[in-house]
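Student: generate coordinates for the sequence data below:
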Amino acid sequence: MSKPLRIVARVHAMPPQHNAGAEHMLVCMLQALVERGHDVEVWLSRQSEMADVHEYSGIRVVPSAARLDFSSQARRADVLVSHLECVPTTAALARGFGKPMVVVCHNDHRPTLRDVASGATALAVYNSQWMSSEADLFFAEFPTGVKPQRTLVVRPPVHAKRYATKPGQAVTLINCNEDKGGRLLAELAQRMPAQQFLAVEGAYGEQILPDLPNVEIVGHVPGDKMAATVYRRTRVLAMPSRYESWGRTGVEAMASGIPVVAHPTRGLCESLGEAGIFVDRNDTEAWVTALQQLLTDPAEYRLASKRARARSAELDPARELDAWCTAVEEVAGARPATR
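Tutor: Here you go, the predicted model:
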């Protein structure tokens, strides 16, 4: 591009106040655009204690409490970006102002795909190959929907150096709500009283936090503190999630060679690959067996750790982030905004 693009994103929340996989994925993607020389800002839709416009990782962040006019900024944008609950309202502005719209999709739920099919989407970004395939099936069965002009798969970017540390001794669950496995963590801690567990509070959902002597509860942790606060103390990461479209924390843990024991969701099977140790979330006995084998057999642990590091290296995000930046630039170039 001959001059920097003005890229405006509309989302409900951002780190460091809200630390979930979708938000950290989007931040990494927007950071790549900043590093490419573009002007990027994020406007928040939900109310929070933050009221001042500020910068986060090179991105200008405008809180809802700042009471500035998002629609006027959307009119001046070269590209609009959104995800999750903010897609419908952002898409309406994109249609009204004739702006190219980029939608980042973090799940294959029907409302998500219907939002993509609204007719405003110039570029749909899926966080996994399996989700891209599900979207193709959706559009084949939904003839009244408007397919995006183009699509791209960007797996949630994890820069391994930011998360690498020496593993600790605990079995860790990050986000202890029911769907992520909070109840199973409590059962495992009861069954394995000599083993230390970390229960890390998540960004959403009612947290199940066991009051047990071998469970330490860790408060909500910003992304840049995860290595020092969580992974440095983790021997094995547990991911007994009912649903994961990808599973970013598993990839973060593998950067340190931390084995991941997970429920075989389609996303986790894709993200963890051959490094994953898969156990059904409803089989507590099998979870106890898998964890004890890793924790008591040094050879088994070394092998699992080696596979985790290898998978982490395979998921280096550089190529996909470059493709992402190029796609945004091409979308803007195809439909330039008037300044």
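Student: all contacts plus neighbour counts: C-alpha atoms, from now on.
Tutor: Fine.
Student: residues near residue 299, how many?
Tutor: Using other C-alpha atoms under 10 Å as the criterion, residue 299 is surrounded by 11 other residues.
Student: look up how far residue 215 lies from it.
Tutor: Here the distance between residue 299 and residue 215 works out to 26 Å (C-alpha to C-alpha, to the nearest Å).
Student: please give me the structure for this one as well, since I'd like to look at both together:
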Amino acid sequence: MLRPLVVRGHEVTVWLSRYGKARDPYSIDGIGVVPLASRLDFGAAIRHADVVISQYENVPAAAALARGYGIPFVGVAHNPAPIIFKNLAAASCALVVYNSLHLQAEADAQFAEHPQWVRPAASIVVRPPVFTEDYATVPGDRITLVNCNPAKGARVFWELARRLPGHHFLAVEGAYGQQIKGDLPNVEWISQVPGGRMRDEVYARTRVLLMPSAVESWGRVAVEALASGIPVIANPTPGLAEALADGGIFCEASDVDAWEATIRTLDNPAEWQAASGRARQRSKELDPTEDLARWVEAIEAL
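Tutor: Below you'll find the predicted structure:
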């Protein structure tokens, strides 16, 4: 979402709020990044900003600093937890950006339920942008799960691998959550893959993507897979149902028999091709150009 702001000529800097490996400031896609370990003074730097954007647990502190300097504050919401909306209500947001229509509707319901909360001055929906050229590849032969923690459906994944010993599975370690690592000969486990290498190391090896997630406010991995025409089998959370629409195949996460039957159906080349075609069509429908133009226009209006 920040890349098109750079293209428009704006100076964009991201200040990290958690410790990582980096200590010195660096640049990616024209965006300056300041690690927490650099010990640079965010409070002093923010006074020179024209707009402050933040999300998650950083909203209260960032919004307070922005408010103190009279700078417009923008909150980004991509999580349905009530605390997200409560923090945004207290932040005096000039703009809130939701990652889906269903999350915007959930926010409306939360604000209606808590009339003491201050509604944001304005809001827009910007679906997590996936540029087809960054992810499109020739699908492989694996049945893949990205992030093997319980909330992402790891137990469903391992049960399917056990039931389908003749199929090749790929388990991609996630960046967060307890990872469930089994020991089956038809499952290959790989370490966490940076976003810039997902196309070549994950999607180029994937024939079917599994998303038995308990909660997804959108489902970016699913949309990335669509770019290559990879059929996605998903639990119909509000986010995944909105993101995939007719381009996905839906099974309740609790119904492992349905997941197994669907995978066996996709073993038929004609069925796989039909599902792949629907995935590609949905990928085209999710072109981020209009969303990002609306986002840039909203930021520049502040």
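Student: show me what counts as buried in stretch 184-199 of structure 1.
Tutor: Neighbour counts over stretch 184-199 of structure 1 (16 or more other C-alpha atoms under 10 Å) mark 184-186, 188-190, 195-199 as buried.
Student: mind giving me TSV with those and columns for distance to residue 150 of structure 1 and secondary structure?
Tutor: Shown next, in TSV, are these (distance: C-alpha to C-alpha, whole Å; DSSP: H, G, I helix; E, B strand; the rest coil):
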residue	distance to residue 150 of structure 1	secondary structure
184	41	helix
185	41	helix
186	45	helix
188	45	helix
189	47	helix
190	50	helix
195	49	coil
196	48	coil
197	44	strand
198	42	strand
199	40	strand
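Student: now stretch 318-335 of structure 1: buried residues?
Tutor: With the criterion 16+ other C-alpha under 10 Å, stretch 318-335 of structure 1 contains buried residues 320-321, 324-325, 327-329, 331-332.
Student: and stretch 295-311 of structure 1, by the same measure?
Tutor: Neighbour counts over stretch 295-311 of structure 1 (16+ other C-alpha under 10 Å) mark 295, 301, 304-311 as buried.
Student: closest to residue 101 of structure 1 out of the residues you listed?
Tutor: In terms of C-alpha to C-alpha, no member of the buried residues of stretch 295-311 of structure 1 lies closer to residue 101 of structure 1 than residue 311, at 32.8 Å.
Student: which helix or which strand is home to the closest one?
Tutor: Element membership of residue 311 of structure 1, judged by DSSP states H and E, is helix 298-314.
Student: read off where that helix ends up in structure 2.
Tutor: Alignment note (TM-score structural alignment): helix 298-314 of structure 1 is matched to residues 269-285 of structure 2.
Student: can you give me the offset of the matching stretch from its chain's centre?
Tutor: Computed by C-alpha atoms, centre = their mean, to the nearest Å, the chain-centroid distance of stretch 269-285 of structure 2 equals 21 Å.
Student: which other residues reach the helix or strand just after the helix holding residue 311 of structure 1?
Tutor: Toward the C-terminus, helix 298-314 of structure 1 is succeeded by helix 318-334 as the next helix or strand (DSSP H and E). Surrounding helix 318-334 of structure 1, the residues in contact under the criterion C-alpha atoms under 8 Å, 6 or more residues apart in numbering are 1, 5, 29, 32-33, 36, 78-79, 100, 102, 122-123, 152-155, 157.
Student: then stretch 152-169 of structure 2?
Tutor: Applying C-alpha under 8 Å, 6+ apart, the set of residues contacting stretch 152-169 of structure 2 is 141-145, 147-148, 180, 182, 184, 186-188, 210-215, 253, 256, 259-260.
Student: contacts only, for the closest residue to residue 192 of structure 2 other than its chain neighbours.
Tutor: Sequence neighbours aside, residue 173 is the residue nearest to residue 192 of structure 2 in space, at 4.7 Å (criterion: C-alpha to C-alpha, 6 or more residues apart in numbering). The contact partners of residue 173 of structure 2, by C-alpha under 8 Å, 6+ apart, come to 146-148, 179, 189-193.
Student: report the buried members of those residues.
Tutor: Among the contacts of residue 173 of structure 2, those buried by neighbour count (16+ other C-alpha under 10 Å) are 146-148, 179, 189, 193.
Student: what about the residues you listed, which are in strands?
Tutor: Within those, residues falling in strands by DSSP state E are 146, 189.
Student: read off where stretch 54-66 of structure 2 ends up in structure 1.
Tutor: Under TM-score structural alignment, the match for stretch 54-66 of structure 2 in structure 1 covers residues 82-94.
Student: same deal with stretch 27-40 of structure 2?
Tutor: Under the alignment (TM-score structural alignment), stretch 27-40 of structure 2 falls on residues 55-68 in structure 1.
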